[in-house]
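# 3D, please:
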Amino acid sequence: MQEHSKLLADESIGKLLLKLSAPATIGMMVQALYNLVDTIFVGQALGENSIQGIAGISIAFPIMMIGMAIALAIGIGGSSVISRALGEKNIEKAENTMGNILSLIGVSSILITIIGSILIVPMLKLFGATDTILPYSLDYLSIILYGSVFFIYALAMNNVVRAEGNAKVAMYTMIASAGLNIILDPLFIFALDMGIKGAAIATVIAQAVGAFYLVHYFATGKSILRFHTRHLKLNIGIVKEIVAIGLSPLTRNASSSLMVIVLNNALAVYGGDIAIAIFGVINRLFMFAFMPMFGVIQGLQPIVGYNYGAKNFDRVKQSVRLSIAITTAMSIAGFLLLFLFPEQLFSVFSSDQELIYSGKYATRIMVIAVPLVGFQIVGASFYQAIGKARPSFILSMSRQLLFLIPLVIILPHFFQLTGIWMAFPLSDSLSFLITLIMINKEFRLLNNDILPE
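A predicted model of the protein is given here:
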């Protein structure tokens, strides 16, 4: 514990951020690559039905995001509490928090599996599955639901590992599960001729391996945190703190699912199955472009959380400024890749010329404001790390709930399908302005060494 604490307190910010974020970034990139490869294999395997297959995964994914949202809420909320507790040298609270995280993982996994299995068809239809897409979505999601416990445990506990400053273990977990998934996909999809079901089975097996790797890490005493059965009993104070901080990522990810309900239903009206498939591909490409930024903020959060708890505000400001510079550079690189080469990227997923041509047109509209995204991501994560739930909640909900969903509803009345694509850069620009105003206000307080209320 002393070694990790010394690093978070004394190591130069540049070296520390690199040390903590590089493993997370590598892990996130491998995860994003797996998501791309998964969709590519399905598109190639289904041939003339590639549009329905890609659209089927695209419909199922936001439902999976609900489970991921809950896992990230538990993990990010809990890791924020743990980081600040370690900064305050309160090891008992940190270990108590970890025990509460495990209990929340167990309860949420059971509820998601049961409720999801009962309501699977109505949920898929709600998320925009047409009669031609529904069979593919159903084949995929019905298998994924039974692996919920592995997804939730791995996502949540990876954040705990990062909170104690052991980013390499989190990286190994993500690389192991994503790498195995990439290997198993062709085996189940092509060799065993299981199609889209094979993609789901490969995903569940790979996530289970990642989860068991983390179980081994904690069980063998490699963590600075120790597991005690008494900490499984939920502590109302700790749970409230986890929920308060976790509400921000929960809202962001849940609002993504709500956004997809509105978006897919609008796409079905104005563009049909092919428009839903186009968004599915673009969403995967966006994830690949944005994942390195999330790796940076996963390295940033324990630095900010620890030093904020230790009232070392200069290190907090340095780390946030450096992260903004790095993520903005990444945003610009992602913009250039997606704007200059959309045709080549779409052709990897399918040989359907209409999908490729229409996807090229949509991508070049949607990416216009991507250079602003890195700043938004750092802003929301900064508030999560310092335990300020309300501003983090506002920033998390601003892009999708306040701006994107209303624009997706309004703009198609004037610009048809193009209006849906236009909603993305407009919402990114508006969210950027709100983030800029709030971060400037917070930094004025930190510049005066005032502990924000």
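# make it CA atoms for all contacts and neighbour counts henceforth
Fine.
# continuing past the helix or strand containing Lys15, what's the next helix or strand?
Here Lys15, judged by DSSP states H and E, is contained in helix 13-46. Scanning forward in sequence from helix 13-46 by DSSP H and E, the next helix or strand is helix 50-87.
# thinking again about what came up before, now do the buried residues in the helix holding Lys15.
Along helix 13-46, these residues count as buried under the neighbour rule (16 or more other Cα atoms under 10 Å): 13, 16-17, 19-46.
# Excluding chain neighbours, what is closest to Ser431?
Nearest non-adjacent residue to Ser431, counting by Cα to Cα, 6 or more residues apart in numbering: Arg399, 5.1 Å away.
# one more to line up against the first:
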Amino acid sequence: MLMRVAGSDAVEVYTAGERLIMFAIIPLIGIEMAVVSVAGAAYGGRHYDKLRVIHHFSILLGLVIALCTSIITWLFSSQIASIFTYSVETAYLAPSIAAFLVVMCFFYPFLPPGMMSSSIFQGVGKGMTSFAITVLRELVFVIIFAWIFGFVLGFGELGIWWGITAGDILGCVVAYVWARTYFQRLRANT
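A predicted model of the protein is given here:
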């Protein structure tokens, strides 16, 4: 999609920006991995009420980290982009990468509910549910929103960025609601 609306530079901006996003979410990935183990132990010990506590606490901790990371990314996007575009050949990409980071930082606070919900499902042995959430988010919501914003509404490269953000946000909200529904069903069956 990016090649079609903006050319190869747009792909370079996206690739560099995604690498930076991966750095930003490393702490959330660490929490996510811990949630899998802790949720598995609680589920295996039949302490189903603790799953909701694990979910809630991990989301709160992740939210604090994500908000801080989002604010730092928003405030220092130009400086962060310039670190990764220091050569003469890539310096012209710095403003675009900074703009990409500004758009993407809006979905950081939505990541913890989605990530921790997927981890809960992995921990309780419902890996296919976690996989379905990821497919729904990345292959359905992100692609549909990127296409709508980029092509249908005609916003081009910026529209694709906002489409990715909107798709990720919706996917994380769906994951959170799915997990809360699972907790209610689990509680009703015990």
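# re the thing from before, number of residues surrounding the residue nearest to Ser431 of structure 1?
By other Cα atoms under 10 Å, the residues close to Arg399 of structure 1 number 24.
# And it? What does it align with in structure 2?
Using TM-score structural alignment as the criterion, Arg399 of structure 1 maps onto Arg137 of structure 2.
# How much space separates Ile120 of structure 1 from Gly99 of structure 1?
Distance of Ile120 of structure 1 to Gly99 of structure 1, computed by Cα to Cα, to the nearest Å: 31 Å.
# State the helix or strand in which the equivalent of Phe339 of structure 1 over in structure 2 lies.
Alignment note (TM-score structural alignment): Phe339 of structure 1 maps to Trp74 of structure 2. Element membership for Trp74 of structure 2 (DSSP H and E) is helix 48-75.
# Buried residues of that helix, list them for me.
Result for helix 48-75 of structure 2 [16+ other Cα under 10 Å]: buried residues 48, 51-52, 54-56, 58-59, 62-63, 65-67, 69-70, 73-74.
# re the thing from before, for Ile120 and Gly99 of structure 1, indicate the residue with more neighbours.
The neighbour count for Ile120 of structure 1 versus Gly99, taken as other Cα under 10 Å, is higher for Gly99 (23 against 19).
# Relative to Ile112 of structure 1, how far out is that one?
In terms of Cα to Cα, Gly99 of structure 1 sits 20 Å off from Ile112 of structure 1.
# got it, and His216 of structure 1?
25 Å.
# and these two? which has more neighbours close in?
The neighbour comparison of His216 of structure 1 against Ile112 (other Cα under 10 Å) goes to Ile112, with 19 against 11.
# Structure 2: matching residues for the host helix or strand of that one?
Secondary structure assignment for Ile112 of structure 1, by DSSP H and E: helix 91-118. Using TM-score structural alignment, helix 91-118 of structure 1 lines up with nothing in structure 2.
# Tell me the helices and strands packed up against that helix.
helix 50-87, helix 148-163, helix 236-270 (3 or more Cα pairs under 8 Å, 6 or more residues apart in numbering; DSSP states H and E).
# where along structure 2 do the helices fall?
All helices of structure 2, identified by DSSP state H, fall at 2-6, 8-24, 26-44, 48-75, 77-83, 94-104, 111-123, 127-135, 142-147, 156-189.
# highest average neighbour count across those helices?
helix 111-123 (a mean of 27; mean count of other Cα atoms under 10 Å).
# so how much does it differ from structure 1 once superposed?
Here the mean offset of helix 111-123 of structure 2 against structure 1 after fitting is 0.6 Å, by mean Cα distance after the TM-score superposition for structure 1.
# Need the nearest residue in space to the residue in structure 1 that Leu20 of structure 2 lines up against, chain neighbours excluded.
Matched to structure 1 by TM-score structural alignment, Leu20 of structure 2 sits across from Leu285. Of all residues beyond its chain neighbours, the one nearest Leu285 of structure 1 is Leu36 (7.3 Å), with distances taken as Cα to Cα, 6+ apart.
# which residues does the one you found contact?
284-285, 288 (Cα atoms under 8 Å, 6 or more residues apart in numbering).
# now the helix holding Ile112 of structure 1 against helix 50-87, angle please.
160 degrees (axes from the mean of the first three to the mean of the last three Cα atoms, to 10 degrees).
# and the next element down the chain from helix 91-118 of structure 1?
By DSSP H and E, the next helix or strand past helix 91-118 of structure 1 is helix 120-126.
# picking up where we left off before, mind putting the helices and strands packed on helix 91-118 of structure 1 into CSV with distance to Lys360 of structure 1?
Conversion of those to CSV gives the following (distance: least, Cα to Cα, whole Å):
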stretch, distance to Lys360 of structure 1
helix 50-87, 15
helix 148-163, 33
helix 236-270, 16
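# Specify the stretch among those helices that is closest to Asn181 of structure 1.
When those are compared by Cα to Cα, helix 148-163 sits nearest Asn181 of structure 1, at 13.2 Å.
# Which strands or helices does the closest one pack on?
Partner elements for helix 148-163 of structure 1 (3+ Cα pairs under 8 Å, 6+ apart): helix 50-87, helix 91-118, helix 167-186, helix 195-219, helix 272-309.
# Of these, which stretch is the most buried?
Of these, helix 50-87 is the most buried (mean count of other Cα under 10 Å), at a mean of 27.
# List the contacts of the counterpart of Gly387 of structure 1 in structure 2.
Correspondence of Gly387 of structure 1 to structure 2, assessed by TM-score structural alignment: Gly125. For Gly125 of structure 2, the contact set (Cα under 8 Å, 6+ apart) comprises Gly40.
# about what we covered before: separation between the residue nearest to Ser431 of structure 1 and Ile74 of structure 1?
22 Å.
# Please apply the same query to Ser148 of structure 1.
14 Å.
# Likewise for Lys93 of structure 1?
With Cα to Cα as the criterion, Lys93 of structure 1 and Ile74 of structure 1 are 16 Å apart.
# same deal with Val296 of structure 1?
Val296 of structure 1 is 20 Å from Ile74 of structure 1, by Cα to Cα.
# Could you do Phe313 of structure 1 as well?
For Phe313 of structure 1 relative to Ile74 of structure 1 (Cα to Cα), the value is 26 Å.
# Identify the residue spatially nearest to Phe349 of structure 1, adjacent ones excluded.
Nearest one to Phe349 of structure 1, counting by Cα to Cα, 6+ apart, is Ile40 at 4.7 Å.
# so what's that neighbour up against?
Residues 348-350 are the ones in contact with Ile40 of structure 1 under the rule Cα under 8 Å, 6+ apart.
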